[in-house]
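1. Got a predicted structure plus its sequence, pasted below:
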Amino acid sequence: MSKAEVDKVEGAEMETKAPPLRPRDAATLLLLDRQGGEFRVLMGRRHSSHVFMPGKFVFPGGRTDPSDGRVLVADGLHPEEEAKLTVRASRTTPTRARAIALSAIRETYEEAGLLIGNKGSFSTSRPDWQGFAEHGVMPSLTGLRFVARAITPPGRVRRFDTRFLAAFRDDVAVELPQGGPTNELEELVWLSLDEARAADVPAITRTILGEVQQRLAGDPRLSPGGPVPFYRMLNNRFVRDLL
């Protein structure tokens, strides 16, 4: 697709013709539930008052905080997943990859009230991670799978280099009935992958859902080191590569 075609598909999702911006690291989590004979994914609706993608269904996630990489974990990334995240062309160090993965876990707690990790003693001085200490959960990265990457095209008022990670509901140690402490999402729902693709989602989200659905069809356990589609603008065209 050309840049003009991408702009047309995205429509009003993002403003265009912004000054050049360097993409910022971001991470989002596709939390999958494999009970009931089909896969469901957790999605939340952004508040209609938000300037950025109001009313859209999205995965929990957000901007990466580099200091997340210093949080203690029960288990690190699977070596094959770390290798995918730190492939030479990405210029991502292991420390940066760790921060990206942990930010996806933190955002899932903040927005959905789901704590991924192992039950046990955990303490930290980081305010953003106090919920894990209060509920006795040490974060764990071993179950995360790197399933896609996408860089927002140039000309947007916000640009992110987003890593899409996946985990299974089995990896959740604690589910808070009242949801997360932030007010980012006004509705949390579990949708089948077909339902999620038909919902009011951003164009790139629908694309990633299709990618993950296809991968699950051949690899329902999401084995480590699987192919990772990478979407970005190159020579004024939106391209897909595999990492």
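-> That came through, no problem.
2. C-alpha only now, for contacts and for neighbours.
-> Noted.
3. Can you tell me the closest non-neighbouring residue to Asp7?
-> Thr16 (7.9 Å; C-alpha to C-alpha, 6 or more residues apart in numbering).
4. any idea whether that neighbour is helix, strand or coil?
-> Three-state call for Thr16 (DSSP: H, G, I helix; E, B strand; the rest coil): coil.
5. I'd say it and Arg159 touch.
-> No. With contact defined as C-alpha atoms under 8 Å, Thr16 does not reach Arg159; the gap is 10.8 Å.
6. Between the two, which contacts overlap?
-> Taking C-alpha atoms under 8 Å, 6 or more residues apart in numbering as the contact rule, Thr16 and Arg159 touch no residue in common.
7. residue contacts, Lys17?
-> By C-alpha under 8 Å, 6+ apart, the neighbours of Lys17 are 155-157.
8. ok, so what distance separates it from Phe168?
-> 38 Å (C-alpha to C-alpha, to the nearest Å).
9. ok, and the closest non-adjacent residue to the residue most central in space within the chain?
-> The chain has Thr28 as the residue nearest its centroid, 1.2 Å off, counting by C-alpha atoms, centre = their mean. Leaving aside its sequence neighbours, Thr28 sits nearest to Gly61 (C-alpha to C-alpha, 6+ apart; 3.9 Å).
10. Take this one as well and set it beside the first:
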Amino acid sequence: MSGRKREGINVKDGMSRADVDRAESKDFALGGKPMRPRDAATLILLDRDGAEIRVLLGRRHRAHAFMPGKFVFPGGRTDPTDSRVAIAAPLHPDEENRIAGSGGRATPARARAIALSAIREAYEEAGLLIGRREPFETRHSGWQGFAEHGVQPALDRLRFIARAITPPGRVRRFDTRFLAAWRSDVACELENGGPTDELEGLVWLPLSQAREADIPAITRTVLDELQARLKDDPELEPGRQAPFYRMLHNRFVRTVV
């Protein structure tokens, strides 16, 4: 980390696509053919340490084409079959509507799949199982760890923090929902982390230190949004409005959903 203040993506100045490309040039491999962004989910895990709030970050391998070497939240692409996994508790209705989005694809099944993918990725990459301690059986391969440890996934404590669509011109594009949960919502924490090697190391950092780490520009922007919300909404109550970042008419814009 350096003493220089690191910046996120500043939508107040109406950043053009070229401006965003420059800001994210160290985050993404640029280029590639036009593609539709895929649903993805990221889980921002928070932990209260006295008066301070810490956040979980892990470093991606430098060989990855998408955000190589960056500290990120656990997360990844949504598998639509995740929507068929049995749950101990559903999403709060207000959170479900915001996660699903708008338009023809805005269905409860889509919201559920996105939310469950965030929980699955937190297990796979960080060894943290969010849910209830109760018997759980499933045929889905990505969820066998929950069955082995007697945890049924639960969605009721997830909170929608932000949504961001990767701008065009990247080798990977995602329509990412940033969801938050508290460490107290973790039913089981595996000592050796998750079963994948997506992240090289995991650290719990105070929010102020996390934004100065080597994180993607959009992650820094979301952390700024989260810090501002926590001042007014320290418990992250359901149904609060949240930002949606995307490229429209060659400008990176922020709307509220």
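-> Received, thanks. The model shown is predicted, which means the values in this text are computed figures rather than measured ones.
11. Buried subset of the contacts of Lys17 of the first structure as a ChimeraX selection?
-> Entered in ChimeraX, the line below selects the buried ones among the contacts of Lys17 of the first structure, by 16 or more other C-alpha atoms under 10 Å:
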select :155,156
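12. conserved subset of the contacts of Lys17 of the first structure in the second structure?
-> Retained in the second structure: 155-157, out of those (criterion both residues aligned by TM-score structural alignment, their matches' C-alpha atoms under 8 Å).
13. Out of those, the closest to Leu85 of the first structure would be?
-> Arg156 (24.6 Å; C-alpha to C-alpha).
14. residue contacts, Glu10 of the first structure?
-> Glu10 of the first structure sits in contact with 202-203, where contact means C-alpha under 8 Å, 6+ apart.
15. That one matches what in the second structure?
-> Residue correspondence to the second structure (TM-score structural alignment): Glu10 of the first structure is matched to Glu24.
16. And for the second structure, the residue most distant from the center?
-> Pro135 (27.2 Å).
17. Okay, and the residue nearest to the centre of the first structure sits in which element?
-> Per DSSP states H and E: Thr28 of the first structure is located in strand 24-33.
18. Which stretch of the second structure lines up against that strand?
-> The aligned range for strand 24-33 of the first structure is 38-47, by TM-score structural alignment.
19. mean shift of that stretch relative to the first structure?
-> By mean C-alpha distance after the TM-score superposition for the first structure, the fitted stretch 38-47 of the second structure averages 0.3 Å away from its aligned residues in the first structure.
20. Okay, buried residues for that stretch please.
-> 39-47.
21. Please apply the same query to stretch 18-37 of the second structure.
-> Of the residues in stretch 18-37 of the second structure, those buried (16+ other C-alpha under 10 Å) are 20-21, 23-24, 26-30.
22. repeat for stretch 92-106 of the first structure
-> Buried residues in stretch 92-106 of the first structure (16+ other C-alpha under 10 Å): 92, 94, 96-106.
23. cool, stretch 67-81 of the second structure as well?
-> Here stretch 67-81 of the second structure shows 67-80 as buried, counting by 16+ other C-alpha under 10 Å.
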